[in-house]
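**Student:** What follows is a predicted structure for the sequence shown.
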Amino acid sequence: MTEEAAISDKELDPNSTRGKIARFSSLLSQQIKNNWQQNYPPESRKHLRSFSSSEVSDLIGIAPATLRQMSLDNEGPQPARSDGNRRMYTLDQINELRSFLAEKRPGQSLQFDPRRRKDDGMQIVAISNFKGGCAKTTTALHLAQFLALQGLRVLAIDLDTQASLTEMLGVQPVLEVGDNETVFGVLRYDDERRPLPEVIRPTYFAGLDLVPGQSELQYFDYETPAAIISNKYVGDEYFIRRLATALRSVEDRYDVVVIDAPPQLSYLTLNAVFAATGLIIPVQSAMIDVASMNQFLYMMDEMLEQMAHFGAPVDHEFMRFLLTRHIPHDVPQVNIAAMLRSLFGESVLTAAVVETTAITNAGLENKTLYELEKGSVGRDTYNRAIESVNAANTEIFQEILKVWGRS
């Protein structure tokens, strides 16, 4: 701490606004640390549940009887047995089964092993919008896990200073993400800049890696205006190209990158939009959310015009709107959804993610729908929720496959 800072802190009036904020921040930070250490001690980490034979059959696309016979014939990985003597597979074993079947049935190899081939470009999907509460992070999280469940190699990048995606993927930002361990360390303009692979960490979810977020991400927005004025950073080092440039260093490791962009039009958001090959804009079918999205689109249009003017044009393989937190029997929401579909046509995904207590209850356990054990929520509630999430994610997956020339 500098002498000036020490004097400033010493003279800080505890009853002033700044004094109260400093005290509240310190108290809350300590309580969050205590809660995390109590609920998730170092020896207790998040683990992904195992999957039943019926779930595996659905994921891989083979009949349950075929899967059972493979187990009896000792073909492929051998599952564990549950207390009820049911066959249970880990996600690693499911991916082993995919590889086994792709080799055994070469004519169906793309069905069993959908990972990108040599000439397929790595897909970068940015999830972005202004409005808080539009399920942006929930969308990014479920999409990343869904794609990993399909057998793809996925990298999730958390660009939000709130770092909710990071926490949901089993990393506590306050305790476990140090300085220079986010994408800020990769994008910064000084000698402490790091290669992207150095800040990537594996998660408990097989096939899904993470670049975590935390509050230091804000520094990129503080430093970028001075970098722009300096005219030192051009070409691939230009402020808008820095994330795209970094991602080229991991093209051989991943099939898809999912970016959870900040809830504002920041320099980080612009980096995400520029790097992306696909853009998903989640929006709740309420007029206040649609009005906010309109501002997002208007400001984005102006920024893209400026970027093109300075030699950094942006185009995407696909851009889609996703209706989230949708209540199918709410007449105003239905009308707004119909309005968006009439205005934007096929740019609105057919599936809408329904408003459901299943996602809320899963979040209370620091889990997603894909991680919930059966029986954690009511069967009908869970089925409605997972069907809507799967339908939306399947549409996005199909967009990726189209880019790869598979449909």
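**Tutor:** Cool, got the structure.
**Student:** can we go C-alpha only for contacts and neighbour counts from here?
**Tutor:** Noted.
**Student:** Surely R320 touches T277?
**Tutor:** No: under the contact definition of C-alpha atoms under 8 Å, R320 does not touch T277, with a separation of 11.8 Å.
**Student:** which one of those two has more residues nearby?
**Tutor:** T277 (23 against 19; other C-alpha atoms under 10 Å).
**Student:** so what's that one up against?
**Tutor:** T277 makes contacts with Q123, I124, V125, D315, H316, E317, F318, as judged by C-alpha atoms under 8 Å, 6 or more residues apart in numbering.
**Student:** Most neighbours among the residues you listed, please name it.
**Tutor:** Each of the contacts of T277 was scored by neighbour count (other C-alpha under 10 Å); the top score is that of V125, with 29 neighbours.
**Student:** Second structure follows, compare the two:
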Amino acid sequence: MDTTVLPPVTLDELALLTRRASTVIDRLRERVFAPGTQKQLDLRFNVRTAAEMAGRTEKAIRDAEADGRLPAPEKDDTTGRRNGYALSDVNRMREVFGTLPHRAADDPPLVLAVQNFKGGVGKSTVVTHLAQYFALKGYRVCVIDCDSQASTTAIFGLNPDVDVDEEEDTLYPFFRHGGPKSLHYALRATYWPGIAVIPANLGLYDAEYEFAARMAREPTFILDRLREGVETISDQFDIIILDPPPALGMLSLSVLRAASALIIPAPPNNIDFASTAHFLKMMEATLSELSRHGGARSYSFVKILASKMNDQKSAHVAIKRMMDAVFPQDMLQAVLKDSAEIDNATANLGTVYEMTGPGTRTETHRRCRAYLDAVGREVELLARKTWPSHHRALRKEGLL
């Protein structure tokens, strides 16, 4: 007598489930990546905001426009009013006024990994918003997407299934013997002035198996290849942000070897905090083991960021208090709070920083933007502390 209540799920049925899931993703991407369109940055700044961003007065901007050092902003054909300044216009002002915040040529670039082996902790949210925060400040930023899920790639306007060739455009070719000598081949400009991206797609998932198979034969090549690649492009950027996969694999290990600093997003709930504690233990053991093959690595800073924080949940508040007590020197003071604004932006493969229109004038948006800015300012200060050329200014500002 057959006592099975539930029939077995066959591979054919799993394949059908996969196709249905792909259909949902395809529909979302069709909406975001409509044929013949490209993602654009629609941000515009009035002269007061542009002056604050450029570190000069409104009069200085007007004078520079009057004497031809700066072009005047375009005017609306109907109203005759100025359309405002794009981020590229603000960066041109910074060039003219000498206020671009770049590191000096002999300062090391910050190679920042946003790392946690657990998924769902807000890693890609932190990567994309940090990159855009730095771009708004005028820094030169590169984002390297090492995650085969390619969420960061999609947010920066590239359809991983259409616009990215795993054989040519991702990190994959660089890890092959006889591959490119530098990562320049994979750099892609984005619709954000100042941000370049090395994209990812599902092909990196297959690469994990290939790298693992080669690990026993050539551990140093696999572990340090990404670090060597980052060095080939480092002269072009102030900050290079690495977005690793949420798993302990070859790419994650390569990211740990390539990074000069770490941000660890950790939501303040029991499961995620426990996972972060395990991650730290695994990271210590892993780096100790890796040091036997390629030498010890140190970091300029390692900071834990409380992400997806909800002040209305007593458990979140209690665990955050415990995190502050256990890691008094290691927590970022800023907190990335749970926000519908981030969820809504992500649902449209975007970010809070690129939102425009009436929705940006709500209290919810302003509050979310304040959280993101606070995280960005704190990480920016840490970055500047790694650049000797900034130390004098930091002392003058009372920050060092």
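**Tutor:** Nice, I can see it. Bear in mind the structure is a predicted one, so any value in this text is a computation, not a measurement.
**Student:** what TM-score comes out when they're superposed?
**Tutor:** The TM-score (TM-score structural alignment, normalised by the length of the second structure) is 0.88; 379 aligned residues with a C-alpha RMSD of 2.2 Å.
**Student:** Out of the contacts of T277 of the first structure, list just those in strands.
**Tutor:** Filtering the contacts of T277 of the first structure for membership in strands, criterion DSSP state E, returns Q123, I124, V125, F318.
**Student:** aligned partner of the first one in the second structure?
**Tutor:** Same thing as Q123 of the first structure. Counting by TM-score structural alignment, Q123 of the first structure lines up with L110 in the second structure.
**Student:** For the stretch 101-250 of the first structure, just list every one of the strands.
**Tutor:** Using DSSP state E, counting those that start in this stretch, the strands assigned to the stretch 101-250 of the first structure run over residues 123-127, 154-158, 201-202, 208-211.
**Student:** what range in the second structure does the shortest one sit on?
**Tutor:** Under TM-score structural alignment, the alignment places strand 201-202 of the first structure onto residues 188-189 of the second structure.
**Student:** and that stretch, how far from the first structure on average?
**Tutor:** Superposed on the first structure, stretch 188-189 of the second structure shows a mean distance to its aligned partners of 0.8 Å (mean C-alpha distance after the TM-score superposition for the first structure).
**Student:** re earlier: and the match of Q123 of the first structure, what is it in contact with?
**Tutor:** Listed by C-alpha under 8 Å, 6+ apart, the contact partners of L110 of the second structure are D238, I239, I240, S260, A261, A383, T386.
**Student:** residues in contact with the fifth one?
**Tutor:** Right, the one you point to is A261 of the second structure. L110, V111, L112, A113, Y299, S300, F301, V302.
**Student:** can you put those in JSON lines and add distance to G359 of the second structure?
**Tutor:** Supplementary listing: the contacts of A261 of the second structure in JSON lines, determined by distance: C-alpha to C-alpha, whole Å:
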{"residue": "L110", "distance to G359 of the second structure": "34"}
{"residue": "V111", "distance to G359 of the second structure": "34"}
{"residue": "L112", "distance to G359 of the second structure": "31"}
{"residue": "A113", "distance to G359 of the second structure": "31"}
{"residue": "Y299", "distance to G359 of the second structure": "40"}
{"residue": "S300", "distance to G359 of the second structure": "38"}
{"residue": "F301", "distance to G359 of the second structure": "36"}
{"residue": "V302", "distance to G359 of the second structure": "35"}
